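# give me a 3D structure for the following:
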Amino acid sequence: MPPSKKPRRPTRRELQQLKEYGELDPLSSMGGDNDLDVLIGNAISKSGSSRFSGSVSVGRDKRRSGKDSKDIQALFSFRRQQKAKPDAYAKLIKSLSTKPAATTKPSLALDSDEEEEKEEGEEEFVGAEDAEMEDEGDDDAIIGASVAASKRIQAEAATDGEDQGSDSEYEVDKVDNSELPEDEDEGDNDDNGDDDDDYSNTEQDSKTKEVYEGGDFMESHFADDDSESMHRKLAVATQKEYKTSMANDPMFGPMVLYNTSDEGLKEPNRRPLKQRLVKPFHKVNKGGDFTEFQRPFFSWLDQYRDVVFTARSSGREDEITTAYALHAMNHVMKARDRERKNNAKLAKAHASGKDVGELRDRGFTRPRVLILLPFRNSAYNVVKKLLKLASAEQELNSSRFEKEYGPSEDESNANKRKPADYQNTFAGNIDDAFRIGLQLHHRTVKLYSEFYRTDIIVASPIGLRMTTGAQSGDRKDYDFLSSIELVIVDQCDVLLMQNWDHVSHLFSCLNLTPKKDHGCDFSRVHNWALEGMAQYRRQTVMISEYMTPEIQAVFNNNCRSLEGKIRIKPVYHGTITNVVAQVPQIFKRVAVNRLASAADDRFAHFTENVLPELEKSIKNEKHTVIFTASYFDFVRLRNHLKDKGHAFVAISEYSTRSEAMRARIKFFEGEINFVLYNERAHFYHRYPIKGINNIVFYSLPDHSHYYSELVNLLLTSNDSTASADKLSCTVFYTKYDQLKVERIVGTNLASQLLSSERAQYTFA
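Presented below is the predicted three-dimensional model:
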């Protein structure tokens, strides 16, 4: 039997005719029998969408005839379709900066645009085409180059498949993006409209990349910079010799800057966001640009300074969470795109046998962002915003996430009688033990991913502590925290009502050298990470309603960014103005020797001087509540009252609802003399204790509005005919309670109460 005849390759004109009749249309069926159609099909499958864009340089093929050049341009026209740039990005820049945006040269945007939308393997396809087009070869040479490029793309697609190895065992949920604006063609992200995307072959493009990276805060902060200025910043951060200065922001008021150089606060970045984040951000932000609040707040985050913001409120919650979720997603997308770009460079260099030098773009492990939150309801809101910003076509395990984190259908209405801040904190799922990982792909987001294959970790301190283990023991695993570049701790005031020791423990586990390699490619790890200096590149953001010594300790000891630090120092008007009960409020300063003995001095003063006076007054007036902020003080006083045989009840966060109910009834009926009450009990339950005639603040509460709430409880006396002269309020404080006193009496009066020669003040 004679051998079959080898099929003849189609000519360029035949290919053009096939395309004109739709048989080679890249947007139609992928069932063509020719090599170029297979290549297009593979590229579209690789991108995960029904569009495929790029560019093939035909400008250099000037030796061909005009007709042939037109044929080639028509053949690859689907890779050169560019639309006008949308004005959404320009509007966003205008909203971020109060000054007019500087005119940007087209070359400055080149590196960013290619970085945003180019996929792995796309550069090799362009480079191979250009190389063949420069020769005067026939049509077979063009198709041969396409076949070679197709094989490389298929090989990379197989590698991508291995990375998602276990995805098949997860649920796949289609995402309804109908509420989001439709995506433009890939070419829409090209700001300058340059047809030639093969940027890596010219010296001018190399300079363009350096100019752009020099203007991007992320690139400059995480670059392997060995300059003298970087060493000076490192010396200042390691020795804590910051150049402190005061600044006054129109929105936030006074703030303290800790600078590592003479630069101070920088001007907002001209290109703060990835282009594909702009439209999702507008949707998440209720269709608007940066608000007056978000504009300076996001600028601080974008400069990679450590930020401690202690003026959080429920009214600003949506703006705050949107700002830091946008910053986290922007950081991860920039880092992942840089890695994909470098992967393409390496593949191209290996194919041509060239050396591209060091490409260091990652840490020891994959996770880059850690977000700590107190309850699942907070995690639900933040993760939902991250998913909207990712605007993925598929979300793995989103149904499971809705079931485990979403609000329940049969929520109780008992909280409606509680204050507004209580309802906002405890709405929805309030489980405090959780951890979830988000893995980002080009068109897919996977929830519940394994930590070593995760980009963003959202967890509670206790939930993550269950993974990292205790201080001693065999069950320890915190290598996945070795390359964290951004830590966001939101609602620190709520975390303080849980167990702050877990937060301190997690900070001690960050950016340590891992015990195992976990498949790390050390040739791609940043030099500063290999040298153990990753903690000076990490950005820490702490958000709270108020400042406490615990937060200040983390700020002083664990916030070490090379770019410096910012601490907001708000001016307080004092919650004492919210007291409506007509009762004298006596503030007494307790003399203490030093900070280490302040707790002992306070306890000695109370048991020796205050408690005996209370015992004498009990003969005539019972109904006294003793309030403590610290649980350690609560236990110490409880044990002392037990030893002395006093008739009292103790209500803490560990008291059951029935125990607290019986104690309140006995107190109201006068069967007992004292109620020992703890701040955490008030935080978690807000018990309406009735029948209070005297309230004694052994220590002031951290939540300043608790003071006015508790004093106003004096209005609900056990005797409706009780006169105001039978009611009393006494507060004990020390000179180390400056933060608490300032929030309650106001910034202006606090210094007088703390430093004056007088030790007693009365407010009425």
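
# please make it C-alpha for all contacts and neighbour counts, starting now.
Noted.

# just the helices in the stretch 651-764 of the chain please.
657-669, 679-685, 704-712, 738-745, 747-755 (DSSP state H, counting those that start in this stretch).

# need the winner for burial among those.
Ranked by mean neighbour count under mean count of other Cα atoms under 10 Å, those are led by helix 738-745, which reaches a mean of 21.

# show me what it packs onto, helices and strands only.
Here helix 738-745 touches helix 704-712, helix 747-755, going by 3 or more Cα pairs under 8 Å, 6 or more residues apart in numbering; DSSP states H and E.

# would you list the helices of the stretch 651-764 of the chain in TSV and tack on distance to His331?
Formatted as TSV, those follow (distance: least, Cα to Cα, whole Å):
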stretch	distance to His331
helix 657-669	45
helix 679-685	35
helix 704-712	35
helix 738-745	34
helix 747-755	37
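
# please give the structure of this sequence too, so both can be compared:
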Amino acid sequence: MKRIRKSSSSNEKPVDFKKSKAVDFFADHFCTNLEDALSEKVNAGAEISKKTLKSDLFEDCNVTINSTAASHLHCTNPSKILDLDEFNLNPKILQNFFIHNKGDATEEQKELYQIIGRYMDLCLISDRKDYLPLLSLHIVNHLNRTRDAIVESNTKLEKSSKAGELTEEIVEECRDQGLARPKVLFITSMKNQRFEDEFGDTGYVPPSKRNEDFRELMSGNIDDCFRLGIQYAKKALKLYQKFSESDVLVCSPLGLRMIVGEEGEAEREVDFLASIEIIIIDKTNQILMQNWEHLQHILDETNGMPSKLEVDISRVRHWSLQNLGKIYRQTILFSDYNFTELHALYASACKNYAGGVFIVKNPEPILEMV
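Now for the predicted structure:
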């Protein structure tokens, strides 16, 4: 079955946000407190089921949906197609996505966002390159929703306190934070980014005698030891912030491992990983060629209890206080090709109570080439 793509004559697409009722997956996922018995089942990996997706979605791919004992709590069926403006996205952020994407989302991008936008875990094994704009949309919208919730709670608490009407019920309604500020961790193998100084393109190009894949991989800034903290403000992104004051961390496995260290080391830092809500690991096939153990160690240390609290405990979500961050965290993995270690990582690190989807692009047939 061939898809019919929509053409776009402009980089900007007018958005009609009144045509349908949006689904608030952010609130459905992070504002839900699982019952103790249910969270124990999810944590223990009980009642996990797997099924193959049989639909027109993800043409030429093998798709497996993994469900948990709590997957039924909100709509985690990617076959129920929603348009992007039905995901309760900020209108300005969505408009900027269309500009960055150079037009409307393709059908393949819309399919992929059915999983990402539902806060499900994802492992995509494919050589496609169109997912980065979707990740930017998802991350920025997530940070915007988090900031708006905090501002709204601050206003409510201040207003109630001044009126002498502050009650325990209002305080409970304002639990909107985690045990640490960083919310998003983006792990990638090498810099190859476009910042002018430290992350700028070095201009290096491998010799022409190398094959095309090698030249693409090894061109530009191939430094594999870096880390960057980004603070998300209302009208700006502040780079090179302290990790404890950052919202997004962009790191290589080696760069982050040098900070996380080993248990027992005096100068190790790990508390800033206590409340990561989204982990994105790009180019896992390249990380495999570096040091896979670094990545495994970082994931093991993420969403643990911090050694000391530097936040207002009355604002921390209950599931975070109960050390359930790993089953609320969304983990997204990308790889150009399939390998055994990636399957093991998905099984051990992806514990999201909303479930997950494993997508493998079917290999090209080679019999006709023999």
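
# that older thread, out of the helices and strands packed on helix 738-745 of structure 1, flag the one nearest Val489 of structure 1.
Shortest distance between Val489 of structure 1 and these, using Cα to Cα, is found for helix 704-712: 21.0 Å.

# which residues in structure 2 does the closest one align to?
Under TM-score structural alignment, there is no match for helix 704-712 of structure 1 anywhere in structure 2.

# so what's the residue most central in space within structure 2 up against?
With distances taken as Cα atoms, centre = their mean, the residue of structure 2 nearest its centroid is Ile278 (3.7 Å). Counting by Cα atoms under 8 Å, 6 or more residues apart in numbering, Ile278 of structure 2 touches Lys183, Val184, Leu185, Arg329, Gln330, Thr331, Ile332.

# tabulate the residues you listed (TSV), appending distance to Leu309 of structure 2.
Formatted as TSV, those follow (distance: Cα to Cα, whole Å):
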residue	distance to Leu309 of structure 2
Lys183	16
Val184	19
Leu185	20
Arg329	20
Gln330	23
Thr331	25
Ile332	28
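
# and these, which is closest to Glu196 of structure 2?
Using Cα to Cα, these come closest to Glu196 of structure 2 at Leu185, 22.0 Å.

# what is the burial count for the aligned partner of the closest one in structure 1?
The alignment partner of Leu185 of structure 2 in structure 1, by TM-score structural alignment, is Leu370. Using other Cα atoms under 10 Å, Leu370 of structure 1 has 22 other residues around it.

# wait, doesn't Leu370 of structure 1 sit right on Ile456?
Yes - the criterion here is Cα atoms under 8 Å, and Leu370 of structure 1 meets it with Ile456 at 6.0 Å.

# in which helix or strand does Gln114 of structure 2 reside?
Counting by DSSP states H and E, the element that carries Gln114 of structure 2 is helix 107-116.

# which position in structure 1 pairs with Asn154 of structure 2?
Using TM-score structural alignment, Asn154 of structure 2 sits opposite Asn343 in structure 1.

# which strand or helix spans its match?
helix 317-352.

# ditto for Ser150 of structure 1
Going by DSSP H and E, Ser150 of structure 1 is in helix 139-163.

# which part of structure 2 lines up with the helix or strand following that helix?
Using DSSP H and E, the next helix or strand after helix 139-163 of structure 1 towards the C-terminus is strand 172-174. For strand 172-174 of structure 1, there is no aligned range in structure 2, judged by TM-score structural alignment.

# Lys50 of structure 2 versus Val171 of structure 2, what's the distance?
Distance, Val171 of structure 2 to Lys50 of structure 2, by Cα to Cα, to the nearest Å: 40 Å.

# typed the wrong thing, it's Asn88 of structure 2
In terms of Cα to Cα, Asn88 of structure 2 sits 28 Å off from Lys50 of structure 2.

# neighbour-wise, which of the two wins?
Comparing Asn88 of structure 2 with Lys50 by other Cα under 10 Å, the one with more neighbours is Asn88, at 18 against 13.

# doesn't Val23 make contact with that one?
Yes - with contacts counted by Cα under 8 Å, Asn88 of structure 2 reaches Val23, the gap being 5.8 Å.

# what is the helix holding Gln114 of structure 2 packed up against?
Using 3+ Cα pairs under 8 Å, 6+ apart: helix 107-116 of structure 2 touches strand 121-125, helix 132-162.

# now render these as TSV, adding mean neighbour count and distance to Ala233 of structure 2.
Below are these laid out as TSV (neighbours: other Cα atoms under 10 Å; distance: least, Cα to Cα, whole Å):
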stretch	mean neighbour count	distance to Ala233 of structure 2
strand 121-125	25	27
helix 132-162	16	9
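
# could you dump these into JSON lines with distance to Ala354 of structure 2 added?
Converted to JSON lines, those look like this (distance: least, Cα to Cα, whole Å):
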{"stretch": "strand 121-125", "distance to Ala354 of structure 2": "8"}
{"stretch": "helix 132-162", "distance to Ala354 of structure 2": "17"}
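
# relative to Glu269 of structure 2, which of those is closest?
Comparing these by Cα to Cα, helix 132-162 comes nearest, at 23.4 Å.

# so how far does that closest one sit from its counterpart in structure 1?
Compared with structure 1 after the fit, helix 132-162 of structure 2 shows a mean deviation of 1.1 Å (mean Cα distance after the TM-score superposition for structure 1).

# quick check: next helix or strand after that helix?
helix 168-173.

# what is that next one packed up against?
Partner elements for helix 168-173 of structure 2 (3+ Cα pairs under 8 Å, 6+ apart): none found.
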